[in-house]
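Q: Fold the following, please.
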Amino acid sequence: MRATMKLKQLFKSFLRLLVKIKKKYSSGYKNILIMHVSFIMIVLIEIVVRIELKKIELLLSAILLVLIYFSLISFINKFFNFIFEIEKRPENIYRLSPKDLRRMKFLYLWKSIIKNANVSEETFLQTLAFFNSNSEQKANTFSQSIGAISCDKKGEFYQLKMGDDFNLSSLRNFLLYISDEPSQSIYKKLVGLNDKIFVLTSEVEQNNMAKLAHEKSNRLLAPSLKELTAFLLSSDKEQEFISILSKCLLFKDVSPYQINGDVKNENNFFGRVEILREIISNNSANYLLVGARQLGKSSVLKALERRYEQNELCYHAFTLDESGDVMTALCKALNLVEGSSLEQVVDTIKAEKQKVIFLIDEADKFVQNEKENGYLLTSVFRKLAQEGEAMFILAGFWTLYEYVTLDYQSPLKNFGKLIILGGLEKEACRELMLEPMERIGIQYEDESIVEKTIELCGYRANYIATVCDVVLQSLEHSSISQKDVDDALESDAIDKMLKGWGAMSANEKVNRLDRLIVYMTIEKESFRLGDVVTAIKEKGLSIDTQKIDESLERLVLGYVVGKHKGNYTYRIPLLRERLLEEDLAFLIEGEILGLK
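A: Down below sits the predicted model:
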C-alpha cells in the first residue's frame, strides 16, 4: 500500500509538470495532447491504486507504465513536432518536405497556418498537386512558374526558353529532365551532355540528385526537396529559381549583370527615379533624352514602357536603324501597310481612344534627315502633341543635342523638354552593386569596397555592372574582397569598356579633337576653355574656338568631363588613371598629325 501511495505521488508530480508545460506553451495542439496524456495518467493512477498487487508486480507495472508513457511522448514528438514548430513559426512551411505538407493538409488549422505564412490556399493546393502529378503536368507547371516563354518536348527532355526579361542573361535556354530513376543512373546518363539540364526526380531521390548537382563540376541543376517546396510556395518564384541555380552553377554562369544593351528586367533597373517621375506625371509635353552611349537612355525608355504597360496606356516603342527611317517604323507600330502616307499615319493616331505615346530610340539619324528635309515630320509631331493626340519621347546623343541647343533655326529647339542623362544616383549605385549579388548569395567583405568602386567608376552604371560581372567570372567563394575587385579592374574586359569614350561622333576629325583635348588636359586637376585654346595654339594648330567649345560640350555630354562655373574636371577616376598610364606625348602627336 505504501508503494502504491508513492507511485500515486510520482504520477501526481508528472501531472503537475504537465500543467506547467500547458501554462508555458499556448499551442492549441500541444494543449490537446497534454490533456490526453493527463487523462491517461490519471486513469492509470486509479488502476494502480484500486488493484491489490504484490510488490514485485507493482514494481513491474510501474516500470511498464513509465515505459509506455515515454514511448507515447516519443511517438508524439516525432509525429507532431513539425506541427508545433509551424504554429510558432508559420514561415517554416517553406522548408517542409512534400510528406509533411501532405500531413499538414489534414490538420484542422492548416488554412490559418498558411495564411500566417503569406501563402494562398490556391498556391498551397497547387504545390501538393505538383508532387502528385505526372511528368508532363510537372513540366508545364514548372515552366509557367519560372516564366518560360516556351516548353517543347524533345525526346526524353523538355526544352525551355526564357524571355529577354529573365534576370540571368546567361541562361536563356536549358533542358528539363523528369524521371523516377535512381539519382546515380540519371547522373551517368546526363553528365556527359553539353546542355544545362534541370532535373526533377522522385521524392526519395531528389535530395541525392541535388547533392550531385551542388558539386558544380557538371552542368546539372537540381533542387533539394526543401528548395523545391520553397520555390513552389513562393510568391517570387523567379528569385527562388535563381537561388537554386546559384547553388548548382559557378558564379560566372549566374551573373545577374547585363553589360550589353538595355536593361529589360525591372529587378536589374536601378535609379533614374526623378526622370521617370517627371515624364510619367506629365504626358502633355514631349521629351528629348540625351546622353552618351551605354549611359542608360535605352534602359530608361524600357522602364517607361513597363510603367505605361502597367497603367494600360497606349504607347509604341521602337529603335531606329542607321537609316533613321521613322515612317517605316511608325507604319509597323500602327499596323499600317509599309509605305502608307503621312496623312494615313496621322489619321490612325487621331482615331485612337486615348493619347498615343511614342518612344523613339537612336533618334540622331532621324534628326539629321529631318534637317535635310525641312523638318516635315517634326512639324507634324509638334502639331499632334499640341492637339493632345500624341506624346513623343526621343532618345539620342550629339546630333539630337546639337540641333536642339546649338542650331537656333531648328524647330526641335522648342519641340520638347531636354533631359541630359548623367551618372546614376549614389544610392542606386549601391543597390546595383549589392542587390544582384545578394540574389545569388554573395556579400562584400567590407562596405568600403562598394564605396570605393562606385567612386572609381564615376557613378556610371555600365562601368559598375561590368566590374561586378568581371568579378563573378573568377569568384570561387561567396564573399568579395578588395583584391577580387582590384584583379577585375586589371582585366581586358575593363580596358575594352573604357575605350569607347574616344569615338563619340561619326566624324573622325571631330573625334580626334575630342581625344586631343583629353590627352592635353588629363594631367590637370581642372582646366578652363582658355587653357585648351592656348595649348592647341602652342601645338601649331588653328582651330576655331567655337569648335573647341563644342568639343568640350560633347565631352561633358559624353560624361567624360564635368563642368562647373567654367571649370572642367574629369568625372571618372578609373578612366583618368588608365589614361595617365599611356604615352601621352606620343598620343598627342598622333592626333595633331591627323588634324593637320
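
Q: switch to C-alpha atoms for all contacts and neighbour counts from now on
A: Noted.

Q: need the strands for this protein, in chain order.
A: 150-154, 157-161, 173-178, 197-200, 220-221, 287-290, 314-319, 356-361, 390-396, 417-420, 443-444, 479-480, 561-564, 567-570 (DSSP state E).

Q: E57: which of these is closest?
A: E57 lies closest to strand 197-200 among the strands of the chain, at 57.4 Å (CA to CA).

Q: Which strands and helices lie in contact with the closest one?
A: If contacts are counted by 3 or more CA pairs under 8 Å, 6 or more residues apart in numbering; DSSP states H and E, strand 197-200 sits against strand 173-178, strand 220-221.

Q: got these as JSON lines, with distance to I349 and mean neighbour count columns?
A: As requested, these are arranged in JSON lines below (distance: least, CA to CA, whole Å; neighbours: other CA atoms under 10 Å):
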{"stretch": "strand 173-178", "distance to I349": "39", "mean neighbour count": "20"}
{"stretch": "strand 220-221", "distance to I349": "49", "mean neighbour count": "27"}
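
Q: I'd like those as a markdown table, with distance to L125 appended.
A: Output for those, formatted as a markdown table (distance: least, CA to CA, whole Å):
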| stretch | distance to L125 |
| --- | --- |
| strand 173-178 | 21 |
| strand 220-221 | 25 |
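
Q: Now for L288: which residues touch it?
A: I393, L394, A395, G396, G416, K417, L418, I419 (CA atoms under 8 Å, 6 or more residues apart in numbering).

Q: run this one through as well so I can compare:
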Amino acid sequence: MGLAALFLATLSALYYLRLYRHPLVRRLSMEPMELLRLAPAQLPQARKLLTRTRRLDSVLRAAGVEGSALDSALEHGGQSAKERARQLAARLGVTAEALTGGLWRLGLGDGFPLNLNECLLCLPDDKQPAPALLSALAAEPETANRVVVILHPAESEQSRPHKAADDPGNLYVAPDAAGMTALLLSPDPVDAFSRIISAQIRLTRISPYQTGGGARRESMFFGRGQLIAHVMNRDLTNYLVVGGRQLGKSSLLQALARRYRDHPGVDCYYLGLHDATLVPYLARELGLAADTDLEALIAHLGQGEAGHRALFLIDEADEFVAAEVARGYATLRKFRSLSEEGRAYFVLAGFWELYRHVALDYQSPLKNFGEVLQVEALEPEACRSLATEPMARMGIGYREEAVLARLLEATGGRANLISIACNEILKKLGALKAEERRRHIDEEDVREALASRNMHMALDGWENAISDDPSEARLGRMVVYATVSAGRFDLGGLAGALEAAGAGRIPTRDLEKTLELLSLAYLIGEEDGEYHYRVPLFRERMKKRAPERLLADEVAGSA
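A: Alright, predicted model coming up:
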C-alpha cells in the first residue's frame, strides 16, 4: 500500500512538474503581456493550463485583462456576425450599423486617435473562402474609398486578406492572428485598433495631425488645463481670449464647446467668423431666420427658458470688433446687458484688433465686457505629448530622446509647428517602399520635416499676418529684420539699429506698441527689459533670408 501511494505521488509530482514547465505556462508566467500576442486558437489551451497551475488570475491581472474579456474572446469566433459586431463595437465604445453585403459601419467619433471618422467592418462566416470574400468586397459599392477592416474567424483564411491589405492600392485592414487577440483582450482596445489600422493604411490618409483650423478631435487636444479649469470651474461669465495666430485659440474654444456639450442648463454654440458679420450667424445657430435683426435676436435670448443659459464661443472676432468700434460698440453693449441678466454669455477670441482695444485703448468699453485670457505657448509636457502620443497610437516612436528633444526645442512650444513637423514625418514614413518601412523616427526625419516647404510657409506667413494695418505690419517687419541676427536686444538698441539703417527717428511709443504686437504674436519675449526670440526655428529661418537686405528694402519702400 505504501509503495502504491508513493507511486501515485510520484506520478502526480511528475504531472505537475511537466505542467508547470509547459512552454506556454513558462512564457506567460514570465511575460504576462505575451497573452495578448497569442493566436486566438491558442487561448483555450492557455486558459486551461493557467487554470490548472492556478496562475490565471495573476497573469490576467498583470496583463490588465478582465476575465470577462477572455471569456468573450473565447466565444468570439463561434458567434454570428451580428454578435461579433456588437461585441467589437462595445469594446471600442462606438456604434455598429448593419449595411448591405455583410458589412457593418463603425462610427468612430472625434475621440478616435486617428483621422478617421468611420470604417467598415467585414465579418464573414468561417466557411466563406478568402478569395471569394475579396472578390465580393471589390465588387461592393459600399467599400469604395472607405477603410474596410476584415476579421475572418478562420485563421487559415485570414492570412489571405492580411496579405492583400499590404497592397497600398486598396483600403483593407486585416490583422494577423496576434493582432486579433490584442483587439479582443487589450486593456486599451481603441489603442490596439488604432495600431492595427496604422500598420496597413497609408499614414498620410489617417494622420491625426491637423495643420490648421484648431484641434477638432478631442484625441488631439493637449494641454491648456489651467485655462480650461479657469473657465469650467466658475459660474458663466464673458471672456476675451487673445493670442497670436496659430497659437491655439480655436483649439481652446472647440475644447470648451465639447466640454459644455452635455452641461446641464447651458446651450453652447461655437462660431467661426469670416468677416465683420455676427448677428446672422447667431440667428442661424439659434434656428432663427437669417434676416433676424439685432433687436429681435436680443428679444429671443431674453425670453429663454428660466435656468437655461446660452454660451456663445465666437472665434476670429477681430473684424467684428473693428466694426463694433466704428458702431460705438452697439452690439457688445447689448450683449453685456444680456450677461448681466444671466441670459447669455460670450467668449470672443481674436488677435491684435481685439487686444488693441482691450489693452491699449483705455476708453474702450471692452475693458469691462469680460475677463482677458491670453493664449501663449503650449506647456512643455503637452508639447511632448502632442509629438509622441499620436505617434505611439500608430506604433511609431523616436529612435532616441535627442531626436524628440531637437523637434521640441526647435518649435519653441508652438503646437502648430509641432503638428506640421509630425505630419511631414508621417508623409515620409508612409512613402517608404515596403522593404524600407520602419516605425521609428530618426534625426534625419526631423531635420527634413523642419526644413520642409510646409514648415517654411508657416514660418514665413507672419510678415503680413501680424496686423491688418499696413504701417503697423511694416514697422513690425522692420523690427524683426533689425534684431533677428543678434537674437537679443533692448529698446534703445532697437531704436539705434533702425536709425543706423536709415529708418529715421521712430517715436518710442510706436516701437513699444510694435514690441507688444510681436510679443502677442509669440515671435519675441521680454524679460527685465531685454527681448529675445521665442521660437529657435523661426530665428534660424529668418537669418537665412538675409534680414539686413530685407530691412534695407523696407526702409527704401517707406521713403
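
Q: Report the TM-score for the pair.
A: The TM-score (TM-score structural alignment, normalised by the length of structure 2) is 0.82; 536 aligned residues with a CA RMSD of 3.9 Å.

Q: returning to what we had before: and E338 of structure 1, which of the helices and strands packed on strand 197-200 of structure 1 is closest to it?
A: strand 173-178 (34.0 Å).

Q: mean shift between that closest one and structure 2?
A: Aligned to structure 2 and superposed, strand 173-178 of structure 1 gives a mean residue distance of 4.4 Å (mean CA distance after the TM-score superposition for structure 1).

Q: Number of residues surrounding the residue mapped onto A495 of structure 2 from structure 1?
A: By TM-score structural alignment, A495 of structure 2 lines up with V533 in structure 1. By other CA atoms under 10 Å, the residues close to V533 of structure 1 number 18.

Q: What of the one 5 residues further on?
A: Residue crowding around E538 of structure 1 was assessed by other CA under 10 Å; the count is 10.

Q: Could you tell me how far it is located from R512 of structure 1?
A: Counting by CA to CA, to the nearest Å, the separation of E538 of structure 1 from R512 of structure 1 is 17 Å.

Q: With K88 of structure 1 instead?
A: 70 Å.

Q: Compare neighbour counts for these two and give me the winner.
A: Using other CA under 10 Å, the more surrounded residue of K88 of structure 1 and R512 is R512, with 22 against 13.

Q: my guess is that one meets G594, correct?
A: Yes: with contact defined as CA atoms under 8 Å, R512 of structure 1 counts as touching G594 (7.2 Å).

Q: Structure 1: which residue goes with G413 of structure 2?
A: In structure 1, G413 of structure 2 lands on Y459 (TM-score structural alignment).

Q: burial of its match, as a residue count?
A: Neighbours around Y459 of structure 1, by other CA under 10 Å: 22.

Q: Ok, L424 of structure 1 next?
A: So L424 of structure 1, with other CA under 10 Å, has 22 neighbours.

Q: Run a quick check on it versus R460, I expect a contact.
A: Yes: under the criterion of CA under 8 Å, L424 of structure 1 makes contact with R460 at 6.0 Å.

Q: Looking at neighbours, which among the contacts of L288 of structure 1 is most surrounded?
A: A395 (25 neighbours).

Q: residue in structure 2 matching it?
A: That one, A395 of structure 1, aligns with A349 by TM-score structural alignment.

Q: E316 is in contact with that match, correct?
A: Yes: A349 of structure 2 lies in contact with E316 (CA under 8 Å); the separation is 5.9 Å.

Q: I'd like to know how far the equivalent of C268 of structure 2 over in structure 1 sits from K355 of structure 1.
A: Using TM-score structural alignment, the partner of C268 of structure 2 in structure 1 is H316. Between H316 of structure 1 and K355 of structure 1 the distance, using CA to CA, works out to 11 Å.

Q: okay, these two: which has more neighbours?
A: Using other CA under 10 Å as the criterion, H316 of structure 1 and K355 rank with K355 on top: 21 against 18.

Q: Tally up the residues packed near S169 of structure 1, please.
A: S169 of structure 1: 18 surrounding residues under other CA under 10 Å.

Q: OK, contacts around it?
A: S255, P256, Y257, Q258.

Q: how close does it sit to D583 of structure 1?
A: In this structure, S169 of structure 1 and D583 of structure 1 are 38 Å apart, going by CA to CA.

Q: now swap in E362 of structure 1 and tell me
A: Going from E362 of structure 1 to D583 of structure 1 by CA to CA gives 35 Å.

Q: ok, those two, which is more surrounded?
A: Between E362 of structure 1 and D583, counted using other CA under 10 Å, the more crowded position is E362 (21 against 10).

Q: nearest residue to that one other than its sequence neighbours?
A: The spatial neighbour of E362 of structure 1 that comes closest, neighbours along the chain excluded (CA to CA, 6 or more residues apart in numbering), is G396 at 5.1 Å.

Q: mind listing what S250 of structure 2 touches?
A: Counting by CA under 8 Å, 6+ apart, S250 of structure 2 touches G213, G214, A215, D315, A349.

Q: What is the most widely separated pair among those residues?
A: A215 and A349 (15.3 Å).

Q: Would you check that K509 of structure 1 makes contact with I592?
A: No: counting by CA under 8 Å, K509 of structure 1 stays clear of I592, with 10.5 Å between them.

Q: how far away is the nearest residue to I83 of structure 1 once chain neighbours are set aside from L232 of structure 1?
A: Nearest non-adjacent residue to I83 of structure 1, counting by CA to CA, 6+ apart: M104, 7.5 Å away. M104 of structure 1 is 16 Å from L232 of structure 1, where distance means CA to CA.

Q: Would you map the helices across the stretch 51-200 of structure 1?
A: For the stretch 51-200 of structure 1, the helices defined by DSSP state H, counting those that start in this stretch occupy 55-88, 98-105, 110-116, 121-131, 135-145, 183-190.

Q: how about these, which one is nearest M433 of structure 1?
A: Of all those, it is helix 135-145 that lies closest to M433 of structure 1, at 27.3 Å by CA to CA.

Q: Could you measure from E343 of structure 1 over to I178 of structure 1?
A: Distance from E343 of structure 1 to I178 of structure 1, by CA to CA: 57 Å.

Q: returning to that earlier point: quick one: which of the contacts of S169 of structure 1 is nearest to S150 of structure 1?
A: Checking those one by one against S150 of structure 1 (CA to CA), the nearest turns out to be P256, at 21.4 Å.

Q: tally of neighbours for that closest one?
A: 25.

Q: Likewise for S452 of structure 2?
A: Neighbour number of S452 of structure 2 under other CA under 10 Å is 15.

Q: Could you do A405 of structure 2 as well?
A: 12.

Q: One more: K12 of structure 1?
A: 16.

Q: can you pull the contacts of E548 of structure 2?
A: Contact analysis of E548 of structure 2 by CA under 8 Å, 6+ apart lists Y481, A482.

Q: Great, nothing more from me.
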